[in-house]
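In: what shape does this take:
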Amino acid sequence: MKASAAEGLADAKTRFGKAIEEAKAGAAALKDEAASRAADAKEKAASTASDWQEQAGAYATQAKEKGVELAKVGKTKASDALVTLGQTISGTAETIDEKLGVQYGDYARTAARKVQETAASLESKDFAELGEDLKEAVRKSPAIAVGIAAVAGFALARLFGGSDKSDA
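Out: Predicted coordinates:
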């Protein structure tokens, strides 16, 4: 009976050893499959990221072009508005002469000339020159620049925020 128990034990060890080897082989196969799927997912993610980068680049280019176009239109409108303002001030100079005196009329004519010179300067400069002028103005009077920025920010908020008072 000892021999058959020993044979049974040896047979059980053999079967257990084979089961361990099969489990190791199964684990290796699962590992290889997981690695393959991970590589596929990584490749797909890289491809998708590349596509998104291309789309983002295209949108950035379009936004830049549209921004430049809008800036040019804004510059032209601002210049035209300054010319009109200068003409209006100049046109009222005679009335000011009659009602307040020649000295005040001369102030109006000087102001009109300055406004029209500013309009001409604005129209003749490119955006790089305007940017440098703006930087210089901020360096010379930062408090005024902050005030102008605050007013502009308020105006933009009112313009784009609409009149919806339910947010308040």
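
In: make it CA atoms for all contacts and neighbour counts henceforth
Out: Will do.

In: in the chain, which spans are helices?
Out: Taking DSSP state H as the criterion, the chain carries its helices at 2-100, 102-124, 127-140, 142-161.

In: could you check the angle the first one makes with helix 127-140?
Out: Using axes from the mean of the first three to the mean of the last three Cα atoms, to 10 degrees, the direction of helix 2-100 lies 80 degrees away from that of helix 127-140.

In: for helix 2-100, packing partners?
Out: Contact partners of helix 2-100 among helices and strands, from 3 or more Cα pairs under 8 Å, 6 or more residues apart in numbering; DSSP states H and E: helix 102-124.

In: and the helix it packs on, how far from the chain's centre?
Out: Relative to the chain's own centre, helix 102-124 is displaced by 37 Å; criterion: Cα atoms, centre = their mean, to the nearest Å.

In: what residues sit buried inside that helix?
Out: Buried residues in helix 102-124, counting neighbours by 16 or more other Cα atoms under 10 Å, are found at 104-113, 115-119, 122-123.

In: could you say what helices and strands that helix packs with?
Out: The contact analysis (3+ Cα pairs under 8 Å, 6+ apart) places helix 102-124 against helix 2-100.

In: contacts only, for residue 42.
Out: The neighbours of residue 42, taking Cα atoms under 8 Å, 6 or more residues apart in numbering as the test, come to nothing; the list is empty.

In: please give me the structure for this one as well, since I'd like to look at both together:
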Amino acid sequence: MAEATTSKSKTAKKTAVKPASPPANGSAEAKTRFNAALEEAKAGAAALKTEAADRAMAYRDQAKGKSQDWAADAKTKAGELAVEGKTKASDAIASLGKVVADNAVTIDERFGEKYGDYARKASRGLQETSAKLDAKGIDELGEDAREFVRKSPGTAIGIAAVAGFLLARLFGGRRG
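Out: As a prediction, the model looks like this:
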């Protein structure tokens, strides 16, 4: 019996080693399934691409709307600050004119009437400049500045340099 078991195991081994030949239509079915899956993947990718483009457009439109809102808010705030700056500058010029006028008598006494008259004339000029500044709108002042720069670019650069130097001294001297 031992011999019979041995011959059976040899036979079993021989049948187990033989590969089963695939049916001819199984290969065609696998190719068909693969191609169908490939087409489905392509369609899914196209759908994702369309969805991504739609979302990108929606986000772009949303961002554009917000940027327009921010720009309008910034323009409004800039206008308010410009009006406030104009008012402060006008008040400062008027105050300076008043101080010069108040000191004209002292200048008369110390240096003579001629210099006192210069101080009064300067005071009147400052008061007139303050009144003109108050009377003009921001747009008019901007146009006046552009016209001045067109007519006298060298003077405009010089004034800007002096103003920059004074601002640097004013704010830079507070360090340390």
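
In: circling back: okay, the helices of structure 1, which one's buried deepest?
Out: Relative to the other members of the helices of structure 1, helix 102-124 carries the highest mean neighbour count by mean count of other Cα atoms under 10 Å, namely a mean of 17.

In: corresponding residues in structure 2 for that helix?
Out: Per the alignment by TM-score structural alignment, helix 102-124 of structure 1 matches residues 113-135 in structure 2.

In: before we move on, what about stretch 38-52 of structure 1?
Out: Residues 49-63 of structure 2 are where stretch 38-52 of structure 1 aligns, with TM-score structural alignment as the criterion.

In: so how far is residue 61 of structure 2 from the spatially most central residue of structure 2?
Out: Here the mean C-alpha position of structure 2 is nearest to the C-alpha of residue 67 (Cα atoms, centre = their mean), at a distance of 9.1 Å. Note on residue 67 of structure 2: its distance to residue 61 of structure 2, by Cα to Cα, to the nearest Å, is 10 Å.

In: cool, and residue 176 of structure 2?
Out: Counting by Cα to Cα, the gap from residue 176 of structure 2 to residue 61 of structure 2 is 49 Å.

In: ok, residue 75 of structure 1 touching residue 123?
Out: Yes. With contact taken as Cα atoms under 8 Å, residue 75 of structure 1 and residue 123 are classed as touching, separated by 7.1 Å.

In: what sits against residue 138 of structure 1?
Out: The neighbourhood of residue 138 of structure 1, defined by Cα under 8 Å, 6+ apart, consists of 144-145.

In: please say which position in structure 2 it maps to.
Out: Under the alignment (TM-score structural alignment), residue 138 of structure 1 maps onto residue 149.

In: quick one: contacts for the residue lying closest to residue 115 of structure 1 once chain neighbours are set aside?
Out: Excluding the flanking residues, the one nearest residue 115 of structure 1 by Cα to Cα, 6 or more residues apart in numbering is residue 86, at 5.3 Å. Residue 86 of structure 1 makes contact with 111-116, according to Cα under 8 Å, 6+ apart.

In: gap between the two ends of stretch 99-119 of structure 2?
Out: Separation of the first and last residues of stretch 99-119 of structure 2 by Cα to Cα is 10 Å.

In: quick one: contacts of that stretch?
Out: Stretch 99-119 of structure 2 is touched from outside by 120, 122-123, with contacts defined as Cα under 8 Å, 6+ apart.

In: with stretch 124-136 of structure 2 instead?
Out: The contact list for stretch 124-136 of structure 2 (Cα under 8 Å, 6+ apart) reads 86-87, 90-91, 93-94, 96-98, 141.

In: at 6 Å instead, please
Out: Under the criterion Cα atoms under 6 Å, 6 or more residues apart in numbering, residues 90, 93-94, 97 lie in contact with stretch 124-136 of structure 2.

In: now the end-to-end length of stretch 134-148 of structure 1.
Out: Stretch 134-148 of structure 1 has an end-to-end distance of 12 Å (Cα to Cα).

In: how far out from the middle of the chain is that stretch?
Out: For stretch 134-148 of structure 1, the distance between its averaged C-alpha position and the chain's averaged C-alpha position is 24 Å (Cα atoms, centre = their mean).
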